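Peer 1: Predicted model follows, preceded by the sequence.
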Amino acid sequence: MDSWVRFSAQSQAKERVFRAAQYACTLLGYALQKNGASPDFVARIKQLEAHVSLGRKLFRLGNSADALESAKRAIHLSDMVLRFCITVGNLNRAMYFACDNILWAGKSGLVPHMDQEKWSQRSFRYYLFALIMNLSRDAYEIRLLMEREANGKRQKGGENGPELPADSGLQQLVLRLKLQLRLLGHVLRSNPPLFLDVVKNACDIFIPLDKLGLYKTNPGFVGLCGLTSSVLSILTIVHPWLKLKP
């Protein structure tokens, strides 16, 4: 398994580049179609997208092993919520990659009579569950950091904040909301890895939602989300300190 993990680590950057190219083609094809480009040219862009997608799947053959190794490491985390979110998320990622590998075998002709639609839907369901776990982990980390920041300010200032008359319930609600938003902005600005992870997962979740028919958008929006998250993923590979840990 170690050799598969090393192979996966070496191919991750190439897979991210292929992913960015795939969703760039999706976005470009949609934009050209909306602007009245010739059907033949749009068909060529879609064909290029399909070829890039198939080539990208080849770089993901070892990713299931990498996800399982990440799940094994997460089991030993002391924080129960992080342990659950990261472990379950990585197990779903492993299943998603396994389904994706089977789908690659069907699309490449190795298994010609495969029900590709069934395996595609199955892979996107695992992908959606993994992203839900990732966003849950992000929300938990944000809550912890906001509580820590608020407690630090309270201890430093020695007060709980501005007092309002007892009958100003709406004003208290608005003030509390403003303070929470300001605190949220400060926490995200102070933690670039967490901010990038939130944006990346938020962009990615629209892809399986659209593919599964749970929240239909359009190919242009899906392409934009996929391209944005791919660029952010490449950024975390180029600058490892931007990758959220553990």
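Peer 2: Perfect, I can see it now. Numbers count the residues shown, from 1 in each chain.
Peer 1: contacts and neighbour counts: CA atoms only from here.
Peer 2: OK.
Peer 1: Distance of the residue nearest the centre of the chain relative to D40?
Peer 2: Using CA atoms, centre = their mean, the residue of the chain that lies closest to the mean C-alpha position is N201, 2.9 Å off. To D40, N201 is 34 Å away according to CA to CA, to the nearest Å.
Peer 1: Does A37 belong to a helix, a strand or coil?
Peer 2: Three-state call for A37 (DSSP: H, G, I helix; E, B strand; the rest coil): coil.
Peer 1: After the longest helix along the chain, which helix or strand is next? Please name it.
Peer 2: Counting residues, the longest helix found in the chain (DSSP state H) is helix 116-157. Next in sequence after helix 116-157, counting helices and strands by DSSP states H and E, comes helix 169-190.
Peer 1: Which positions within that next one qualify as buried?
Peer 2: Q172, L183, L184, V187, L188 (16 or more other CA atoms under 10 Å).
Peer 1: Show me what it is in contact with.
Peer 2: I142, L145, M146, E149, A150, L164, L194, F195 (CA atoms under 8 Å, 6 or more residues apart in numbering).
Peer 1: Put this next to the first one:
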Amino acid sequence: METWVRFSAQSQARERVFRAAQYACTLLGYTLHKGGAAAELISTIKQLEAHLSISRKLMRLGNSAEALEAAKRAIHLSDFVLRLCITVSHLNRVMYFICDNLLWAGKTGLLPRLDQDKWSQRSFRYYLFALILNLTRDVYEIHGLMERERRTSKAHLSGAVENDESSSSTPRCASVFSARIQQQLRLLSAVLRSNPPLLLDTLKNLCDVFIPLDKLGLYPTGAGFVGACGLTSSLLSILTLLHPWLKLKP
């Protein structure tokens, strides 16, 4: 298994580059179609997209072992919510990669009788559930950091509220509600600015979640939006590979 994990790590950067190129082709094909480009050119772009997809599936042959090892490490985390979200997310990634490997075998002719539509839908369901868990983890960490930031600045904020209340004998509910919303937004902004890895991970997961939602027909957005989301998340992933400190841990 360690051999597969090393193989997966070596091919990870190339797979991200191919992913970015694949979704760039998706976005380009949609743009050309809307612009009334020649059918032959659009067909060439779609063929290139399909070849990139198959190449990516080949590069991900060892990823199920890597995801299983990540799940084994996450199960020892002390925080229950993080342990649950990260471990189950990795286990769903294991199932997603297994489905993906079967799809690769079907597309290359090794499993000619494979029902590719059925296994594709299964893979996207596992992918969607993993992304939902990742987003849950992001929200949980953001909430925890906001609570910590709120406690740190509690004295200052309470003083400001007291001064505001003393200046007006009849405070309005709308003003209080607006002040609370602005306070929450300031806290959120401060937390995300001071935690680039968390910001990038949240943005990446938000972009990625629209892909399985569209493929499963739960929230159709169209090829153009899917291509833009996939390209953006791929570039963010490449950024975390170039600068490892930007990768969210654990």
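Peer 2: The structure has been received and is ready for your questions. This one's a predicted model, so the numbers in the text were calculated from it and none came from an experiment.
Peer 1: which residue in structure 2 lines up with the residue nearest to the centre of structure 1?
Peer 2: Mapped onto structure 2 by TM-score structural alignment, N201 of structure 1 lines up with N205.
Peer 1: For V111 of structure 1, pull up the helix or strand it's in.
Peer 2: Going by DSSP H and E, V111 of structure 1 is not part of any helix or strand.
Peer 1: Hmm, I typed the wrong one, I wanted G109 of structure 2.
Peer 2: Per DSSP H and E, there is no helix or strand for G109 of structure 2.
Peer 1: Any idea how many residues pack against it?
Peer 2: G109 of structure 2 has 11 neighbours, counted by other CA atoms under 10 Å.
Peer 1: Q116 of structure 2 versus that one, what's the distance?
Peer 2: 11 Å.
Peer 1: Find the nearest non-adjacent residue to C225 of structure 1, please.
Peer 2: Ranked by CA to CA, 6 or more residues apart in numbering and with sequence neighbours excluded, the top spatial neighbour of C225 of structure 1 is C203, at 4.8 Å.
Peer 1: does that neighbour count as helix, strand or coil?
Peer 2: helix.
Peer 1: Correct me if wrong: it contacts S230.
Peer 2: No: C203 of structure 1 is not in contact with S230 according to CA atoms under 8 Å; the separation is 9.6 Å.
Peer 1: Show me which of these two is the more surrounded one.
Peer 2: S230 (25 against 19).
Peer 1: Identify the residue nearest the more buried one in space, chain neighbours excluded?
Peer 2: A20 (5.2 Å).
Peer 1: List the contacts of K46 of structure 1.
Peer 2: K46 of structure 1 neighbours (CA under 8 Å, 6+ apart): C25, T26, G29.
Peer 1: Is it in a helix, a strand, or coil?
Peer 2: helix.
Peer 1: Could you report the separation of L185 of structure 2 from M146 of structure 2?
Peer 2: 10 Å.
Peer 1: Map T228 of structure 1 onto structure 2.
Peer 2: Counting by TM-score structural alignment, the partner of T228 of structure 1 is T232.
Peer 1: Pretty sure L206 is one of the things that match touches, is it not?
Peer 2: No: if you go by CA under 8 Å, T232 of structure 2 and L206 don't touch, sitting 10.3 Å apart.
Peer 1: Can you work out which residues contact both of those two?
Peer 2: With CA under 8 Å, 6+ apart, T232 of structure 2 and L206 have no common neighbours.
Peer 1: Just the closest of the contacts of K46 of structure 1 to V222 of structure 1, please.
Peer 2: T26 (7.8 Å; CA to CA).
Peer 1: Tally up the residues packed near the residue lying closest to the closest one once chain neighbours are set aside, please.
Peer 2: The spatially closest residue to T26 of structure 1, leaving aside those adjacent along the chain, is G223, at 5.0 Å (CA to CA, 6+ apart). G223 of structure 1: 23 surrounding residues under other CA under 10 Å.
Peer 1: G223 of structure 1: helix or strand, and which one exactly?
Peer 2: Using DSSP H and E, G223 of structure 1 falls in helix 219-238.
Peer 1: average offset between that helix and structure 2?
Peer 2: Helix 219-238 of structure 1 differs from its equivalent in structure 2 by a mean of 0.4 Å after superposition (mean CA distance after the TM-score superposition for structure 1).
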